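[1] Kindly return the folded structure for what I paste below:
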Amino acid sequence: MNGKDGGELGNLILVTGAAGQIAYSLLFSIAKGDVFGKDQPVILLLLDITPMLPVLDGVVMELQDCALPLLRDIVPTDKEEVAFKDLDAAILVGSMPRKEGMERKDLLKANVAIFKSQGAALEKYAKKTVKVLVVGNPANTNCLIAAKSAPSIPKENFSCLTRLDHNRARSQVAMRCGVPATHVKNVIIWGNHSSTQYPDVHHCLVNMSGSELACFEAVKDDAWLKGDFIATVQQRGAAVIKARKLSSAMSAAKAICDHMRDIWSGTPEGEFISMGVYSSANSYGVPEDLIYSFPVQIKDKNWKIVEGLAINDFSQMKMDATAAELMEERDTAVAFLGV
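    Take a look at the predicted model:
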């Protein structure tokens, strides 16, 4: 059941947590062709837990009612053996949300069990070429556990979402400079998708009146860039929840689309984006066997870390702190699961 990449019917795309908020904003963009190509048919596999199947039926009806030319089929299910079969891409959104009074380690324990099971399902049912994006939090560690649970799928095929943080950083700089977000490029999110992440603009360029300026030169406020800017990006998710009483859904869905589109279509020449990927070559001193957000460039569906960027002491300290948190999360998760 594959399109140009291997068959006639379309790319098989799985979205988990498909009855949830993020998926509701995401599925239309995928089905419309904004992610995998304007001429690439898609088949959507929508997985959620059994109690959510009636809600999922409503989502299916709405997708049908959009009358989208590229959407070849929709398969709602609560069964992993149906959802994970022969996939071209898996977008793993569904996870247990953090409830009031819940410790981060309690959330980690509940969610790594889900991602161990889904990793095993990928191993058993999906194509070995499947591209897997983990969104459910704690995303970096969930992604690592899913990858470890699917040993025959290359670890390079797994990534986690830090594009939302990347987009937030880009937008904050753009607003500060009074330019569109498209005029800001090469911000970097280092590390964990948590409050220890490090939004780094030391290599960022801002197009102002036709000239590309270094971010610090364009913003002209070093104290803001090293203080409130970083805190704003780190705490933005919590700020949205406080204001909206719900988590970021529209912006998360947009970031998922950006992330997957770049995997499928590549990154523009001279630009890099941020994604959580497997650390194996000790890039920038990051310990091995983590899913850590790096600056990457993508071509032919393969990412590579942008190497050789100068890192000052301020940046190194923040990059090390987020790596330390990831190592602690990884060790806790491995102890829970024995993977």
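[2] CA atoms for contacts and neighbours, from now on please.
    Noted.
[3] all strands of the protein, in order?
    Using DSSP state E, the strands of the chain run over residues 11-16, 42-47, 71-77, 89-92, 131-134, 158-160, 184-185, 188-190, 198-200, 205-208, 211-214, 273-278, 291-299, 302-305.
[4] Quick one: list the elements packing against the longest helix along the chain.
    Assignment by DSSP state H gives helix 313-337 as the longest helix of the chain. With contacts taken as 3 or more C-alpha pairs under 8 Å, 6 or more residues apart in numbering; DSSP states H and E, helix 313-337 sits against helix 104-125, helix 139-148, strand 198-200, strand 291-299.
[5] list the buried ones in the longest one?
    When neighbours are counted by 16 or more other C-alpha atoms under 10 Å, the buried residues of helix 104-125 are found to be 107-125.
[6] which outside residues touch it?
    80-81, 84-86, 95-98, 137-138, 141-143, 145-153, 329, 332-333, 336-337 (C-alpha atoms under 8 Å, 6 or more residues apart in numbering).
[7] Tell me what angle that helix forms with strand 11-16.
    150 degrees (axes from the mean of the first three to the mean of the last three C-alpha atoms, to 10 degrees).
[8] And the helices in the stretch 151-300 of the chain?
    163-177, 215-219, 222-226, 228-244, 250-265 (DSSP state H, counting those that start in this stretch).
[9] and the longest one, which residues are buried?
    This means helix 228-244. Phe229, Ile230, Ala231, Thr232, Val233, Gln234, Arg236, Gly237, Ala238.
[10] ok, the last one to Ser247 distance?
    In this case it means Ala238. Between Ala238 and Ser247 the computed distance is 8 Å (C-alpha to C-alpha, to the nearest Å).
[11] Kindly report the same for Phe84.
    27 Å.
[12] quick one: which of these two has more around it?
    Phe84 (29 against 18; other C-alpha atoms under 10 Å).
[13] isn't that one right up against Ala126?
    Yes - at 5.5 Å, Phe84 counts as touching Ala126 under the criterion of C-alpha atoms under 8 Å.
[14] on that earlier part again, can you tell which of the helices and strands packed on helix 313-337 is closest to Asp320?
    strand 198-200 (9.7 Å; C-alpha to C-alpha).
[15] Looks like Asp300 contacts Asp262 (just checking).
    No - using C-alpha under 8 Å, Asp300 is not in contact with Asp262; the gap is 9.9 Å.
[16] more crowded one of those two?
    The neighbour comparison of Asp300 against Asp262 (other C-alpha under 10 Å) goes to Asp262, with 22 against 11.
[17] For that one, which non-adjacent residue is closest in space?
    Ile298 (6.9 Å; C-alpha to C-alpha, 6 or more residues apart in numbering).
[18] now the other sequence, so there's something to compare against:
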Amino acid sequence: MEDCVYTTITGAAGNAAYSFIPLLAQANPFEKPMYLSLLGSKGTVEKLEAIKMEIEDCCFNSIRGVYVTDDPDKAFGNSHWIIMMASIAKPKTVLERSYLLKQNVLIFREHAISLNKYARQDAKIIVVSNPTNTLAMVCRKFAPNIKTENITCMNRIEHNRAVGKILRAFPNAHLDLNKLTLWGNHSESVGTDVSRIELPSLYDINTFKKDLIEFVRFRGQNVLRARGEPSCLSAAKAVLDQIQTLLRPSKYGEWTTLGVESKGYYSFPKNLFCSLPVQVKENSQFEIIKDLTIPKELEGLFQTSIQELINERHLVEEVLNNSE
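    Predicted coordinates:
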């Protein structure tokens, strides 16, 4: 039998998935044929069938088959990778995170319960929906059969935004960005740390660093205001990059940024997911880089991230208690 990778995409009828699927199929980061399982919300099967037709018409060499369903209990069996993009209808304007969380936590509880019953215990899960860090916590809570180390959340988009800004600022420089670090929550409290990167001399490098921090913090909201929709293409590319990062062990002395369970490091309470520096190991496992010093200019944002995630955890508990 052909050695294939089974990949489930939730929220598959949405714009983010529509942007992600062709990137995944074209890049084929697994370097093996793929079967896709597309999970949508109730009433989206016809739309999913249309997406399946388009995938077939693209003639991707990597895709061996596509299965569509609106039943979570039928979506996760055999999947090696699960990309969780399910969300309420995307807002046209900036919404409070609390509103988004209240709606999405119930979706994620349902999906995580199905994951726990039917998914492979070694499945790799990437949570994309927002608030991504706290929804990863919900997934972990209701899918205890999945190893915590196999659940990551999509803080990669901030990492990519920082990389893009740096490369545009220094287009002719040969830069080693393998120690770029993003700290905290996927929110306006995220902190971009270039303290271990050797940047070319500028007339005012400190001003550039401050501008970079502010750029990454507000980039998502600026896209939403300008486009009337949340980031989709850049989010899709970030998911692909996160898969590729997890598939390639880090070189000695290098690290990257992932949204992972904190395990209590860097003052983050246990069981919270946050953006931290990690070294990727074999089989898509990783180790948190310990004992780094957080730059003073990021300490305020760092503490804000911690409090945000604690508050979101309390809100999750409230929503779950009220839904019983």
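[19] Next, the TM-score between them, please.
    Overlay of the two chains. TM-score (TM-score structural alignment, normalised by the length of the second structure): 0.92; 320 aligned residues with a C-alpha RMSD of 2.1 Å.
[20] circling back: can you list the helices of the stretch 151-300 of the first structure in TSV and add distance to Met319 of the first structure?
    Compiled in TSV, the helices of the stretch 151-300 of the first structure are given as follows (distance: least, C-alpha to C-alpha, whole Å):
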stretch	distance to Met319 of the first structure
helix 163-177	15
helix 215-219	19
helix 222-226	14
helix 228-244	13
helix 250-265	22
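[21] how near is Ser274 of the first structure to Pro268 of the first structure?
    13 Å.
[22] ignore the last one, Ser211 of the first structure
    In terms of C-alpha to C-alpha, Ser211 of the first structure sits 18 Å off from Pro268 of the first structure.
[23] Show me which of the two is the more surrounded one.
    A count of neighbours by other C-alpha under 10 Å puts Pro268 above the other of Ser211 of the first structure and Pro268, at 12 against 9.
[24] Please work out how many residues are found near the counterpart of Ser62 of the second structure in the first structure.
    Correspondence of Ser62 of the second structure to the first structure, assessed by TM-score structural alignment: Leu70. Other residues within reach of Leu70 of the first structure, judged by other C-alpha under 10 Å, total 19.
[25] okay, which residue is most central for the first structure?
    In the first structure, the residue lying closest to the centroid (C-alpha atoms, centre = their mean) is Leu161, at 1.6 Å.
[26] need the contact list for Pro29 of the second structure.
    Per C-alpha under 8 Å, 6+ apart, neighbours of Pro29 of the second structure: Leu240, Ile243, Gln244, Leu247.
[27] If we ignore the residues flanking it in sequence, what's nearest the last one?
    What that stands for is Leu247 of the second structure. Here the residue nearest Leu247 of the second structure, using C-alpha to C-alpha, 6+ apart, is Ser284, at 5.4 Å.
[28] And Thr162 of the first structure, by the same measure?
    Using C-alpha to C-alpha, 6+ apart, the closest residue to Thr162 of the first structure is Met275 (5.2 Å).
[29] can you tell me which residue in the second structure aligns to that neighbour?
    So Met275 of the first structure corresponds to Leu258, using TM-score structural alignment.
[30] how about the residue nearest to Asp262 of the first structure, what's its partner in the second structure?
    So, by TM-score structural alignment, Ile298 of the first structure is matched to Val280.
[31] gap between that match and Ser79 of the second structure?
    Using C-alpha to C-alpha, we find Val280 of the second structure at a distance of 21 Å from Ser79 of the second structure.
[32] ditto for Arg97 of the second structure
    30 Å.
[33] now swap in Ile125 of the second structure and tell me
    10 Å.
[34] again, but for Met34 of the second structure
    For Met34 of the second structure relative to Ser79 of the second structure (C-alpha to C-alpha), the value is 10 Å.
[35] got any residues that touch both of these two?
    By C-alpha under 8 Å, 6+ apart, the residues touching both Met34 of the second structure and Ser79 are Val5, Tyr6, Thr7.
[36] Could you export these as TSV, including distance to Asn322 of the second structure and neighbour count?
    Output for those, formatted as TSV (distance: C-alpha to C-alpha, whole Å; neighbours: other C-alpha atoms under 10 Å):
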residue	distance to Asn322 of the second structure	neighbour count
Val5	39	19
Tyr6	36	22
Thr7	33	24
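[37] which of those residues lies closest to Leu276 of the second structure?
    Thr7 (25.6 Å).
[38] mind checking what the closest one lines up with in the first structure?
    Using TM-score structural alignment, Thr7 of the second structure pairs with Ile13 in the first structure.
[39] do Thr134 of the second structure as well
    By TM-score structural alignment, Thr134 of the second structure lines up with Thr141.
[40] thought Asp258 of the first structure was touching Leu164?
    No - judged on C-alpha under 8 Å, Asp258 of the first structure makes no contact with Leu164 at a distance of 9.1 Å.
[41] Which of these two has more residues huddled nearby?
    Leu164 (25 against 17).
[42] which residues does the residue opposite His159 of the second structure in the first structure once aligned contact?
    The pairwise alignment with the first structure assigns His159 of the second structure to His166, based on TM-score structural alignment. For His166 of the first structure, the contacting residues are Val187, Ile188, Ile189, Pro199, Ile273, Ser274, by C-alpha under 8 Å, 6+ apart.
[43] Which position in the second structure pairs with the fourth one?
    Here Pro199 of the first structure is matched to Thr192 in the second structure, going by TM-score structural alignment.
[44] show me the contacts for the residue nearest to that match when sequence neighbours are not counted.
    Nearest residue to Thr192 of the second structure in three dimensions, chain neighbours excluded: Leu182, at 4.8 Å (C-alpha to C-alpha, 6+ apart). If a contact means C-alpha under 8 Å, 6+ apart, then Leu182 of the second structure has Glu158, His159, Val190, Gly191, Thr192, Asp193, Thr257, Ser275, Leu276, Pro277 as its contacts.
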